[in-house]
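In: Kindly return the folded structure for what I paste below:
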Amino acid sequence: MCPPEHFAVEYAINPWMHTDEPVDTALAVKQWEALRETLVRLGHTVHVLTPEPGLPDMVFAANGALVVDGTAYGARFKHEQRAAEAGRHRAFYEAQGWRFVAPSRTNEGEGDFAYLPRAYGGIILAGYGFRTEPVAHAEAQEMLNHPVVSLRLVDPRFYHLDTALAALDDERVTYFPGAFSAASQKVLAQLFPDAVLADEVDAFAFGLNLVSDGRNVVLNSEATGMAAKIATAGYEAVPVDLSELKKGGGSVKCCVAELRH
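Out: Alright, predicted model coming up:
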C-alpha cells in the first residue's frame, strides 16, 4: 500500500475524476490508515511504499504490478500522468527480493488482472478495452506461466477490471455483467457458474473494488447492497469508508497490491 499524502485530483483520466471537486487530503490519509489497520487486524502484513510528490495516484498501489508465484509482472501505464509510477513499483519489488519482469506492453497491473490459484489449475482473468492492451495478456501468460482469459470491458465508468470483477476466494468471483461485452459475459458464466452477481448500484458504489482473503471481504462502506450479497454467499463483509479516494476513481482494491509467493 502507498499512503495518499500527495493525493489530489489534478487531472481527469477516468469518468470518476473531476478536477473542480475538492479533495480533503487529510481525510484521505485518515481513511487510508483505517483501511491499513483493518487489514492488519485481520491478520495480514502490509508493506508500505513511500509516496512521492507529483504522483498523486500512487495511492492506487494495485496498478503497479501483478504478482504470481513470486514473480512481479510490472506495469506500463497508458497515461503519461502516471508513467513514472512504474519505476517506483519496480524499485520496491526488486528491493524486496521479488523476481521482477519488465513489461513491453501497456498494462496496469492488478487494475486489469485478477488471479485465482485454484480455478482451473490457476487462472488469470484479464480486462481490456480502456487501459490494458490485449497483447499484454499474452505477455503475462508467457511471463507468469498461467493461462490468461481476456475479458472485454465496454463501459468507460468501469475502466479497469477491478471496478467490475473481484476474486472472493481462490476459485470464486463476483462481477457486474453489464461492464462486459456480451461474449465476455458468456465466458464468465461458463467459467464461474457459482459467481456472486452484482448489479449496477453495487458497481457504482465501487462495491466490486474489494479485497478478500477467502473469508473476510473488505469493501467500500457505501456498497451496502454488495455487502448483503457477500454475507448471503457465506463471507464476512468488512466495510471501510474511502469516500475521498473514490474521487480518484478507486476504492479498496485499488489501494492494495497483493503479494503472492
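
In: Every contact and neighbour count from this point should use C-alpha atoms.
Out: Fine.

In: ranges for the strands of the stretch 151-261 of the chain?
Out: Taking DSSP state E, counting those that start in this stretch to define them, one finds strands in the stretch 151-261 of the chain at 165-167, 173-175, 196-197, 211-212, 216-220, 236-240.

In: And the second one, what does it pack against?
Out: With contacts defined as 3 or more Cα pairs under 8 Å, 6 or more residues apart in numbering; DSSP states H and E, the secondary structure elements packing on strand 173-175 are strand 165-167, strand 196-197.

In: Grab the nearest non-local neighbour of residue 239.
Out: residue 221 (4.5 Å; Cα to Cα, 6 or more residues apart in numbering).

In: what do you get for residue 185?
Out: residue 177 (5.9 Å).

In: Based on its surroundings, how many neighbours for that neighbour?
Out: 21 (other Cα atoms under 10 Å).

In: so residue 245 makes contact with residue 28?
Out: Yes - counting by Cα atoms under 8 Å, residue 28 is a contact partner of residue 245 at 6.2 Å.

In: Which other helices and strands does the helix or strand containing residue 73 contact?
Out: Element membership for residue 73 (DSSP states H and E) is strand 71-74. Other elements packing on strand 71-74 under the criterion 3+ Cα pairs under 8 Å, 6+ apart are strand 65-68, helix 85-95, strand 99-101, helix 134-144.

In: Minimum distance to residue 125: which of those has it?
Out: helix 134-144 (9.0 Å; Cα to Cα).

In: Show me how far that closest one is from its chain's centre.
Out: 18 Å (Cα atoms, centre = their mean, to the nearest Å).

In: To check against the first, give me the structure of this:
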Amino acid sequence: MRLAQPRHYLMCRPTHFDVVYSINPWMDPGKPVDTALAVAQWEQLRRTYLDLGHTVETVEPVPGLPDMVFAANGATVLDGRALVARFRDRERADEAPAYRERLLGLGLAEVATAGFVNEGEGDYLLCGDLLLAGTGFRSDPRSHAEAQEFFGRPVIGLTLVDPRFYHLDTALAVLDERTVAYYPEAFTPGSRAVLRRLFPDAVVATAEDAAVFGLNATSDGRHVVLPQNATALAEQLRDRGFEPIGLDLSELLKAGGSVKCCTLELRRA
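Out: Below you'll find the predicted structure:
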C-alpha cells in the first residue's frame, strides 16, 4: 500500500493566459486560445489537489504575463528556503519579481534570486536527498553548482536534447523518494546512463505518452495527477501500486505546459 503525503502547493490562475509569442516548439501565436477554457481546466486541477487533502496557495496573476500560470518555473523551495527563478527569455523575466514577492509573504526562512538562468522546478526536481537538475535548453549548467551551495543538497545534472522537452519536468516525473518515470530519448546518452544507474526500477514512458506531456505530472507518493491522454503511462503506474488521476489540461499545452508546470511545491521542512 502506497501512502500519500500531504503537499503544499503554490499556483497561479491563468486569468491572462494567451499565446502571443513563441519560446518553445509548442507555442504557435497563430492558433486561437480559449482563456476561459484554460481557467476551467486549471480550476479542475486546483480542486483535485484540494480533494486529495493538499494545501494550495495562490499568487496574483499579473497582466501582460500570460505564462505566469506555470508556477513551477517561479522558484525551487526546499527546507523553507526559496531560490527564485532567473528566466532565460525576456518575455517571462518579470514573473520572477512577482514570485519573489509572494514567497516573501509566505514567511519562508530565506528567499534569494538565482544568479544564473534557473527556471525553478521546471528544471529542478527533488527525489529523496537528490536534486535532479535539467539543462540543455533553459537553465544554465552553472546554476547547478549555485543550487547545490544554496540548498546543501547533492545536485545531479541531466542534459536534455529534444526541444519538445525543454524543461526537466516535461521529460521526468518524481513518483516517490526512490522512483521516477522518464522518457529516455529526451536525454543525452550520458544522462540516460546516470538515470539507469540511479533509478534501475524507473517507469519508462513511451514516446506517445511523452508527446502528450504525460510526464508533466505530480505525485504525493500514492496519487499521480497527470494528463488524461497518457493512458499507457497511467496503466504502468497502476501496475506499480500508484493511483493515476487523469485530467484535461489541453488548452494549457498550447503554451507547452500541463499539470506539473502549474504546480510549485512549497517544502518547509
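
In: residue in structure 1 matching residue 32 of structure 2?
Out: Matched by TM-score structural alignment, residue 32 of structure 2 corresponds to residue 22 in structure 1.

In: Residues contacting stretch 166-184 of structure 1, please?
Out: Contacting residues not belonging to stretch 166-184 of structure 1 are listed as 114-119, 150-155, 158, 164-165, 185, 192, 194-200, 203, 208-215, 217 [Cα atoms under 8 Å, 6 or more residues apart in numbering].

In: try 7 Å this time
Out: Here stretch 166-184 of structure 1 makes contact (Cα atoms under 7 Å, 6 or more residues apart in numbering) with 114, 116-119, 151-155, 158, 164-165, 185, 192, 195-200, 203, 208-210, 212-214.

In: Next step: these restricted to helices.
Out: Among the contacts of stretch 166-184 of structure 1, the ones falling in helices (DSSP state H) are 185, 200, 203.

In: Just the buried ones from those, in PyMOL syntax?
Out: A single PyMOL command suffices to select whichever of those are buried according to 16 or more other Cα atoms under 10 Å:
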select buried, resi 185+203
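
In: so can I have TSV of the ones in helices among the contacts of stretch 166-184 of structure 1 showing distance to residue 131 of structure 1?
Out: Below are those laid out as TSV (distance: Cα to Cα, whole Å):
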residue	distance to residue 131 of structure 1
185	19
200	21
203	18
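
In: Distance check, the aligned residue in structure 2 for residue 205 of structure 1 against residue 239 of structure 2.
Out: Correspondence of residue 205 of structure 1 to structure 2, assessed by TM-score structural alignment: residue 212. Distance of residue 212 of structure 2 to residue 239 of structure 2, given as Cα to Cα, to the nearest Å: 21 Å.

In: Which one's more surrounded, these two?
Out: Using other Cα under 10 Å, the more surrounded residue of residue 212 of structure 2 and residue 239 is residue 212, with 19 against 10.

In: Contacts for the lengthiest helix in structure 2 next, please.
Out: If you go by DSSP H, structure 2 has its longest helix at helix 35-51. Residues from elsewhere that reach helix 35-51 of structure 2 (Cα under 7 Å, 6+ apart): 13-15, 17-18, 248-249, 251-252.

In: can you tell me how far the residue nearest to residue 245 of structure 2 when sequence neighbours are not counted sits from residue 209 of structure 2?
Out: Leaving aside its sequence neighbours, residue 245 of structure 2 sits nearest to residue 225 (Cα to Cα, 6+ apart; 4.7 Å). Distance, residue 225 of structure 2 to residue 209 of structure 2, using Cα to Cα: 14 Å.

In: higher neighbour count, those two?
Out: residue 225 (24 against 19).

In: what sits against the alignment partner in structure 1 of the more buried one?
Out: Matched across to structure 1, residue 225 of structure 2 falls on residue 218, judged by TM-score structural alignment. Residue 218 of structure 1 sits next to 210-212, 237-239 when contact means Cα under 7 Å, 6+ apart.

In: Got a PyMOL select line for the buried ones in those?
Out: The buried residues among those can be selected in PyMOL (16+ other Cα under 10 Å) with this line:
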select buried, resi 210+211+212+237+238+239
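
In: Tell me which of the contacts of residue 218 of structure 1 persist in structure 2.
Out: On the basis of both residues aligned by TM-score structural alignment, their matches' Cα atoms under 7 Å, what survives of the contacts of residue 218 of structure 1 in structure 2 is 210-212, 237-239.

In: Quick check: chain neighbours aside, which residue is closest to residue 156 of structure 2?
Out: Closest to residue 156 of structure 2 by Cα to Cα, 6+ apart is residue 132, at 4.9 Å.

In: can you count the residues close to the aligned residue in structure 1 for the one you found?
Out: With TM-score structural alignment defining the correspondence, residue 132 of structure 2 maps onto residue 125 in structure 1. By other Cα under 10 Å, the residues close to residue 125 of structure 1 number 21.

In: Quick check: the gap between residue 125 of structure 1 and residue 116 of structure 1.
Out: Using Cα to Cα, we find residue 125 of structure 1 at a distance of 8 Å from residue 116 of structure 1.

In: Same question for residue 33 of structure 1.
Out: 27 Å.

In: try residue 202 of structure 1
Out: Using Cα to Cα, residue 202 of structure 1 is found at 22 Å from residue 116 of structure 1.

In: just to revisit the earlier point, so of the helices and strands packed on strand 173-175 of structure 1, which one's packed in deepest?
Out: Each of those was given a mean neighbour count from mean count of other Cα atoms under 10 Å, and the largest, a mean of 26, is that of strand 165-167.

In: which residues of structure 2 does that one align to?
Out: With TM-score structural alignment as the criterion, strand 165-167 of structure 1 aligns to 172-174.

In: mean distance, that stretch to its aligned residues in structure 1?
Out: After superposition onto structure 1, the average distance of stretch 172-174 of structure 2 to its aligned residues comes to 0.5 Å, using mean Cα distance after the TM-score superposition for structure 1.

In: Measure how buried residue 110 of structure 1 is and give me the count.
Out: By other Cα under 10 Å, neighbour count at residue 110 of structure 1 equals 29.

In: what's the nearest residue to whatever residue of structure 2 lines up with it if we skip its chain neighbours?
Out: Superposed on structure 2 with TM-score structural alignment, residue 110 of structure 1 falls opposite residue 121. Distances taken as Cα to Cα, 6+ apart put residue 72 closest to residue 121 of structure 2, at 4.9 Å, once the chain neighbours are dropped.

In: Leaving out sequence neighbours, find the closest residue to residue 6 of structure 1.
Out: residue 56 (5.2 Å).

In: Next: residue 159 of structure 1.
Out: residue 130 is the one closest to residue 159 of structure 1 (Cα to Cα, 6+ apart), at 5.6 Å.

In: Fine by me, thanks again.
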